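Chemist: my questions are about this predicted structure, shown below with the sequence.
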Amino acid sequence: MIRRELSAAERIDWLRLARTPQVGPVTFSKLIARFGNAANALEALPDLAARGGRQKPLKILAPEAAEAELEATETQGARLLMACEPDYPDLLAALDPPPPVITVMGRLDPDAAPCCAIVGSRNASAIGIRFARDLANELGRTGITIVSGLARGIDGAAHSGSLTTGTIAVLAGGIDHIYPPEHAELHRDIARDGLLVTESRLGGTPTARDFPRRNRLISGLSLGTVVIEAAMRSGSLITARLAAEQGREVMATPGSPLDPRAKGTNKLIRDGAALIENADDVLEILQQAKRPVAAESDTEDYRVDNDVETNSTVRERIADLLSPSPVSIDEVVRQSDLPAGLVHSVLVELELAGRANILPGGSVQADYSDGRR
């Protein structure tokens, strides 16, 4: 995605497209690549959704609503950053694709120093909390900015330990949504001295689907992710997986095999994560880490001849290959025996129709929200 300043009108269109239901980050990126700008993409949405089989019109955000969100966000003391804008965080811009819009509040520049995520169990042990706080403090004193999710346990300890040196809290809800309630003071302090970041709109209450998005931002802002205490079914392991998929470093602290909170971290180490015992271990890994950079947009896989209408048989053939379990788009291309550009084009139409979810990382799953089976 080409970095450039947007005009006031372009920012409104960008926000409207990003806030349109069924326009996920992958589809957003592909629409911008295909149509050149958000205004052209917005104009094309109804036709694309209808091609995919959508029965009801898309609820595209009105220009007045987008203007109101921008104004309300600024009144709150926060600001919206569009993925193409120069002040959008560099490491997030390097994601494929980057979140189209984020809201930030605070004075900290995420590009001013290397960032490292520290995440872990909400139900953390006393020693785990102490280790997280001390590790964050030691790393902060060496010039590392700490990123975490403002949750109970390890996250809160990491923020507390790095509050005076630089910390970024990534939220699942709106920038003004304080959760957990006992972190109200920490939320306020980070807004003043650090940085709050979220993909959700102002006033948004998080749903289950917002937490994986938050985890993707945590790892995406960071050169590496340290996991301290995590059960086998843990959001922290999702953050670690996302970090690996993003080409970032994954680190974990070992624990007792008798403690369920060590099962996840011990498995990460067995699977290749770096074993971390102190700040020096983390610094050594981060010093060797390659800083990702945003690649030039490769839109060839989505550039299709606009004069060629995809017939319904081809579209349903692709839709029938999807299930609720994610599958790689490459596999859909192989099994459909159709050109990759055509498959990508149809998948965008199916997502706009509410029949597919295109996931970051190159996979897709069926979405039966339109009632089809």
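Modeler: Cool, the structure landed.

Chemist: CA only for contacts and neighbour counts going forward, please
Modeler: Noted.

Chemist: all strands for the stretch 1-150 of the chain, in order.
Modeler: 79-82, 101-106, 115-120, 145-148 (DSSP state E, counting those that start in this stretch).

Chemist: let me have those strands in a markdown table, extended by mean neighbour count and distance to D320.
Modeler: Formatted as a markdown table, those follow (neighbours: other C-alpha atoms under 10 Å; distance: least, C-alpha to C-alpha, whole Å):
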| stretch | mean neighbour count | distance to D320 |
| --- | --- | --- |
| strand 79-82 | 21 | 35 |
| strand 101-106 | 22 | 32 |
| strand 115-120 | 31 | 39 |
| strand 145-148 | 30 | 39 |
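
Chemist: out of those, nearest to R261?
Modeler: For those, the distance to R261 is smallest for strand 115-120, at 8.9 Å, taking C-alpha to C-alpha.

Chemist: show me what that closest one is packed against.
Modeler: Counting contacts by 3 or more C-alpha pairs under 8 Å, 6 or more residues apart in numbering; DSSP states H and E, strand 115-120 packs against strand 145-148, helix 154-162, strand 224-228.

Chemist: TSV for these, including distance to W14?
Modeler: Conversion of the helices and strands packed on strand 115-120 to TSV gives the following (distance: least, C-alpha to C-alpha, whole Å):
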stretch	distance to W14
strand 145-148	27
helix 154-162	32
strand 224-228	30
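
Chemist: these two touch, right, L70 and L80?
Modeler: Yes - L70 is in contact with L80 according to C-alpha atoms under 8 Å; the separation is 7.0 Å.

Chemist: how close does E249 sit to E229?
Modeler: 17 Å (C-alpha to C-alpha, to the nearest Å).

Chemist: the more surrounded of these two?
Modeler: E229 (33 against 24; other C-alpha atoms under 10 Å).

Chemist: tell me what angle the lengthiest helix in the chain forms with strand 224-228.
Modeler: Ranked by number of residues, the top helix in the chain under DSSP state H is helix 126-141. Angle of helix 126-141 versus strand 224-228, following axes from the mean of the first three to the mean of the last three C-alpha atoms, to 10 degrees, is 160 degrees.

Chemist: try it against this one:
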Amino acid sequence: MSRFGSASAALDAIPELARRGRGKKLIPASAADAEREMAQAAALGAEMIFLGEAEYSAILAEVESAPPVITVRGDPALLQRRAVAIVGARNSSAAARRFTRELAHDLARSGLIVVSGIARGVDAEAHQGALADQSGAGGTIGVIAGGIDVKWPRENDALHETLYRRALVVAEQPYGMEPRAAHFPRRNRIISGLSLGTVVMEAAPRSGSLITARMANEQGREVMAVPGFPLDPRAQGCNGLIRDGATLVQSAADIIESLSPIADVPRMAADLFDYRAAAIEDPDDEARHSVEGLLSLTPVPVDELVRMTALPPAVIATVLLELELAGRLERHAGAKVSLNGA
């Protein structure tokens, strides 16, 4: 907006920026489409909160890949509370489910918000445990991979309805969007991004829960794990996290102690708009060629591109923006980028 003078002019510039990236043709949604989606959300009792607004979670705004807009249904005030995420296996053991429920209950009673993904297994138990606390000190937030109107899995329909009434549900995907495989890692970054730390309860190697733990680590948040029996495949992920330095969790007190040094630190939302406005400069074809030549399917830090090309960061930022708008670039946690193979 600072570069083009207004939001309308910036939107009008998008097709040309995408064309320079030599990818798919990109035309912004019309005002009518945007207003229709907002009206659909409002009719459902939900609202859309935009990055930069006071209602947006300040701690989520600190994440480099924070969603520009989230749709919420329930009590949006929970976004401003101190939170901890609990994630784990869908096929979790009975012991893990019971411990998750007790852990979430104790965390909520201590005044923390419990964040999870409303999936079966550990996620559902985390929400139920937090809801079971009647003190009103804490609460819970569910982050879903589809649109705000889509309940998944269907077995958790009743849990969705309870969260709408007594807690909060957050969605990044558009209204009516069914969850797809690619949506779940993106959902996971929001779970960890809303939280001061993430607790992993039973997770097999290469599971979605470990993706959430990795994202939490890259976001500079605490990573904690509950140990398990070594011969249980569901314990391998948690035991591996502890081996690599995650905090071992045996009770809610362990989590509170781990978070206590940072839990009361005031956090300010990053001024993303000023940052992006300052990091834009028109590149020439030689600069585009230099940057694109260093990109591959393997993520590389943006700082490395600056070092290897000796180009101004603003020029590289614009080349990456053009590639992203053209559908050819994927951004990763830790300020890394890669071609997406399209």
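Modeler: Perfect, I can see it now. Since the structure is predicted, the reported quantities are computational estimates derived from the model, not experimental observations.

Chemist: hang on, the earlier thing: from the helices and strands packed on strand 115-120 of the first structure, which stretch is densest packed?
Modeler: strand 145-148 (a mean of 30; mean count of other C-alpha atoms under 10 Å).

Chemist: from R81 of the second structure, how far out is whatever residue of the second structure lines up with V364 of the first structure?
Modeler: Using TM-score structural alignment, the equivalent of V364 of the first structure in the second structure is V337. For V337 of the second structure, the distance to R81 of the second structure equals 31 Å [C-alpha to C-alpha].

Chemist: centroid-nearest residue for the second structure?
Modeler: I190 (1.9 Å; C-alpha atoms, centre = their mean).

Chemist: so that residue lies in a helix, does it not?
Modeler: Yes - counting by DSSP: H, G, I helix; E, B strand; the rest coil, I190 of the second structure is part of a helix.

Chemist: list the contacts for the match of V364 of the first structure?
Modeler: Residues in contact with V337 of the second structure (C-alpha atoms under 8 Å, 6 or more residues apart in numbering) are 295, 299-302, 329-331.

Chemist: residue boundaries of the strands in the stretch 151-300 of the second structure?
Modeler: Going by DSSP E, counting those that start in this stretch, the stretch 151-300 of the second structure shows strands at 168-171, 197-201, 222-226, 247-248, 300-301.

Chemist: need those strands in CSV with distance to D133 of the second structure, can you?
Modeler: Below are the strands of the stretch 151-300 of the second structure laid out as CSV (distance: least, C-alpha to C-alpha, whole Å):
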stretch, distance to D133 of the second structure
strand 168-171, 16
strand 197-201, 19
strand 222-226, 22
strand 247-248, 24
strand 300-301, 43
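
Chemist: which stretch among those comes nearest G52 of the second structure?
Modeler: Closest to G52 of the second structure of those, according to C-alpha to C-alpha: strand 168-171, at 16.8 Å.

Chemist: equivalent range in the first structure for that closest one?
Modeler: Mapped onto the first structure using TM-score structural alignment, strand 168-171 of the second structure spans residues 195-198.

Chemist: just the helices in the stretch 201-342 of the second structure please.
Modeler: 208-218, 236-243, 252-263, 272-278, 285-294, 302-309, 313-325 (DSSP state H, counting those that start in this stretch).

Chemist: do you know which of the ones you listed lies nearest L103 of the second structure?
Modeler: Here helix 252-263 is closest among the helices of the stretch 201-342 of the second structure (C-alpha to C-alpha), at 5.6 Å.

Chemist: give me the number of residues near the aligned partner of A213 of the second structure in the first structure?
Modeler: Aligned by TM-score structural alignment, A213 of the second structure pairs with A240 of the first structure. When neighbours are counted by other C-alpha under 10 Å, A240 of the first structure registers 29.

Chemist: how about P206 of the first structure?
Modeler: 16.

Chemist: nearest residue to it in space, ignoring adjacent ones along the chain?
Modeler: Distances taken as C-alpha to C-alpha, 6 or more residues apart in numbering put G173 closest to P206 of the first structure, at 4.4 Å, once the chain neighbours are dropped.

Chemist: quick one: contacts for R36 of the second structure?
Modeler: Per C-alpha under 8 Å, 6+ apart, neighbours of R36 of the second structure: none.

Chemist: repeat that for N266 of the first structure.
Modeler: 252-255.

Chemist: let's see that with 6 Å instead.
Modeler: N266 of the first structure makes contacts with P254, as judged by C-alpha atoms under 6 Å, 6 or more residues apart in numbering.

Chemist: tell me the spacing between the aligned residue in the second structure for it and E202 of the second structure.
Modeler: Matched to the second structure by TM-score structural alignment, N266 of the first structure sits across from N239. Separation of N239 of the second structure from E202 of the second structure (C-alpha to C-alpha): 9 Å.
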